[in-house]
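Asks: What would the 3D arrangement of this be:
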Amino acid sequence: MFRHKSAARSWFSLAFETLELIYHVAVRNLRKSHNNAVLGLVMSIVQSLIMLLVMFFMMQLFGMRRIAVRGDFMLYVMSGVFMFMTHIKAIGAVSGADGPTSSMMMHAPMNPIISIMGAALGSLYQQTLSASVILFVYHAAWTPITIDEPVGMLGMFLLSWFTGIGIGMVFLSAKPWQPELIGILVMLYQRANVIASGKMVLANNLAPKRRDLFDWNPLFHTIDQARGFIFLNYTPRYTSYEYAIKYALVCILIGLMAEFFTRQHASASWNKRR
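Replies: Here you go, the predicted model:
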């Protein structure tokens, strides 16, 4: 008799409320890295720029320029670095999202899926801004760049982010069981991708035995496919974006099932003994 009954709401109203909540979670994740939002975005751009310059001089030092695609060498380096940064940042953001034992989950509209989507979108916003600013400055200040198929390149950029979400969800679902170990595994996976992503090489130029070392990695496929869309003189023959899509979907499915199982058993008291 005295129980409060919420008024019936339309699907549109619920969808709008969910999107608004995802937006606020994304903003909160962006603000966590730095108190000043603008300075935080600048630091993200600087981080991508440093990674880009390190890879450029490393490839110059080891004489890897001769195995690059015929065209703008800096654009070749950017294609690998931007996909790599988007992928690992998505893994870090999603694996570090609020889990079932987080205090944020005590608020009624909040749930782990919204937390994951907010973290993933915040990561995508940062990396898209970084890549756009660096490409614009390079195009305007140094030399004009030409991208053969920009829509395809953008698709591979988003696919690199999407595969990062899938892998990050697997790590996130296991995190409440052993946070320290999962944190170490996430860091190792991100560091290993500096080499395992194959961003410094072309799949077409690799011997079959060498190519098998990278073939398991969806990021290797998205980077190679992106170069096929960027450069007119390169056609990927040994990679497939379909593999990356299937890999991401399988990881998301495993992550959702594991997250549901973890949510049924997780307890805030787990962390008290650590």
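
Asks: Only C-alpha atoms from now on, for both contacts and neighbour counts.
Replies: OK.

Asks: where do the helices sit along the chain?
Replies: 11-33, 37-61, 73-95, 112-141, 150-174, 179-196, 208-214, 218-230, 241-265 (DSSP state H).

Asks: now the angle between helix 218-230 and the third one, please.
Replies: Taking axes from the mean of the first three to the mean of the last three Cα atoms, to 10 degrees, one finds that helix 73-95 is oriented at 140 degrees with respect to helix 218-230.

Asks: Show me how far helix 73-95 is from its chain's centre.
Replies: Offset of helix 73-95 from its chain centre (Cα atoms, centre = their mean, to the nearest Å): 7 Å.

Asks: buried stuff in that helix?
Replies: 75-95 (16 or more other Cα atoms under 10 Å).

Asks: same thing with the shortest one?
Replies: Taking 16+ other Cα under 10 Å as the basis for neighbour counts, the residues of helix 208-214 that come out buried are 211, 214.

Asks: and among the helices of the chain, the most buried is which?
Replies: helix 218-230 (a mean of 27; mean count of other Cα atoms under 10 Å).

Asks: for that one, packing partners?
Replies: helix 73-95, helix 150-174, helix 241-265 (3 or more Cα pairs under 8 Å, 6 or more residues apart in numbering; DSSP states H and E).

Asks: quick one more, to check against the first:
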Amino acid sequence: MEELRQALRVQGRVIYALILREALGKYGKSKLGYLWGIVEPIVQILILVFIFSALGRKSPTGGDLAVFFTTGIIPWMIYSNIANRLSGALGANQALMSYPHVTPLDVLLGRLLLEATTLIIVFGIIVTVLQVIGKSVPIYDFYNVLVSLFLIIFFAAGIGMINATIRIYFDSWDRLFSAVNRPLYFLSGVFFTASSLPPQARKWLEWNPIFQYIEWLRSGFFSTISTNYIKYDYAVGCAFFMLFIGLLSVYLSRHKARNFI
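Replies: All right, here's what the predicted structure looks like:
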């Protein structure tokens, strides 16, 4: 038992050190780097609010546009950032994996935890700022908010681990994945809700797991969101299935991952 605790302590220190290294590499030593992590999603939200307001469009939920886009942009960025950033994690940390205590999974977990934690903190900051400036941000069901965030993190982690594994064997995979993934930004509910879609379009988009997670998260903020279109079992199943496949792919490629460059 003592050996297990010691091993867990060592791995915990390794992952913590990797998180610090990733943070320094992504944001630099300047505080402005960390500030950009907060500013980037805010800029995206403001641009969308400006465009929709200029076009005379209202929020499909009947609430504030800024709140509506916050609940779409942040979960999308959680998925996108994790899926893309994990893809290059193994290549960027090849030298560290020459140490026996540093495994490919540690490297991926370090980057995953940094991305997920950063964006959840940013989410909290934006929601707090919106409340301070007088916007109505009612959290209708905190449980739905929490569960949907965890599910999209699990789903994105699985996709990211699969990407990282494929890249071991196919170095150009990043470009192909980006080309396939980019249209999902417009098909995942960032700009709309399920109930605002024509039935024929909704029938197809309901099978997009990211759309399901965003709809699920919004149901925690807006009582006007219909939960009739959320496939709960499907959304949970996709998250855990992709996470399992991601972990399995990392395990099967663990030796190749240490020296694929």
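
Asks: hang on, Thr101 of structure 1 packs against Gln264?
Replies: No. Judged on Cα atoms under 8 Å, Thr101 of structure 1 makes no contact with Gln264 at a distance of 10.8 Å.

Asks: Now render the helices of structure 1 as a markdown table, adding distance to Met106 of structure 1.
Replies: Below are the helices of structure 1 laid out as a markdown table (distance: least, Cα to Cα, whole Å):
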| stretch | distance to Met106 of structure 1 |
| --- | --- |
| helix 11-33 | 14 |
| helix 37-61 | 26 |
| helix 73-95 | 19 |
| helix 112-141 | 11 |
| helix 150-174 | 18 |
| helix 179-196 | 20 |
| helix 208-214 | 42 |
| helix 218-230 | 36 |
| helix 241-265 | 13 |
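
Asks: nearest to Leu202 of structure 1, of these?
Replies: helix 218-230 (6.7 Å; Cα to Cα).

Asks: Where in structure 2 does the closest one fall?
Replies: Aligned using TM-score structural alignment, helix 218-230 of structure 1 spans residues 209-221 in structure 2.

Asks: what's the answer for stretch 103-112 of structure 1, then?
Replies: By TM-score structural alignment, stretch 103-112 of structure 1 lines up with residues 95-104 in structure 2.

Asks: so what corresponds to Phe164 of structure 2 in structure 1?
Replies: For the record, residue 164 of structure 2 is Ala, not Phe. Using TM-score structural alignment, Ala164 of structure 2 lines up with Leu172 in structure 1.

Asks: Please name the nearest non-neighbouring residue to that match.
Replies: Ser95 (4.4 Å; Cα to Cα, 6 or more residues apart in numbering).

Asks: hang on, the earlier thing: could the helices and strands packed on helix 218-230 of structure 1 be laid out in JSON lines, adding distance to Trp142 of structure 1?
Replies: Below are those laid out as JSON lines (distance: least, Cα to Cα, whole Å):
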{"stretch": "helix 73-95", "distance to Trp142 of structure 1": "11"}
{"stretch": "helix 150-174", "distance to Trp142 of structure 1": "20"}
{"stretch": "helix 241-265", "distance to Trp142 of structure 1": "32"}
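
Asks: Leu52 of structure 1: which of those helices is closest?
Replies: Comparing those by Cα to Cα, helix 73-95 comes nearest, at 6.1 Å.

Asks: now the most centrally placed residue in structure 2: how far from Asn93 of structure 2?
Replies: The centroid of structure 2 falls nearest to Ile78 when counting by Cα atoms, centre = their mean (2.0 Å). Separation of Ile78 of structure 2 from Asn93 of structure 2 (Cα to Cα, to the nearest Å) stands at 22 Å.

Asks: cool, Ile45 of structure 2 as well?
Replies: 33 Å.

Asks: go on, Leu184 of structure 2?
Replies: 29 Å.

Asks: for Phe221 of structure 2, same thing?
Replies: 39 Å.

Asks: Trp173 of structure 2 now?
Replies: Applying Cα to Cα to Trp173 of structure 2 and Asn93 of structure 2 gives a distance of 18 Å.

Asks: Kindly report the same for Ser148 of structure 2.
Replies: According to Cα to Cα, Ser148 of structure 2 stands 30 Å off from Asn93 of structure 2.

Asks: and if you look at Ile73 of structure 2?
Replies: 29 Å.

Asks: With Lys135 of structure 2 instead?
Replies: Distance from Lys135 of structure 2 to Asn93 of structure 2, by Cα to Cα: 43 Å.

Asks: got a list of what the closest residue to Gly158 of structure 2 other than its chain neighbours touches?
Replies: In space, and not counting its chain neighbours, Gly158 of structure 2 is closest to Leu243: 3.9 Å by Cα to Cα, 6+ apart. Leu243 of structure 2 makes contacts with 154-155, 157-159, as judged by Cα atoms under 8 Å, 6 or more residues apart in numbering.

Asks: Which residue of structure 1 sits opposite Leu243 of structure 2 in the alignment?
Replies: Per TM-score structural alignment, Leu243 of structure 2 is aligned with Ile252.
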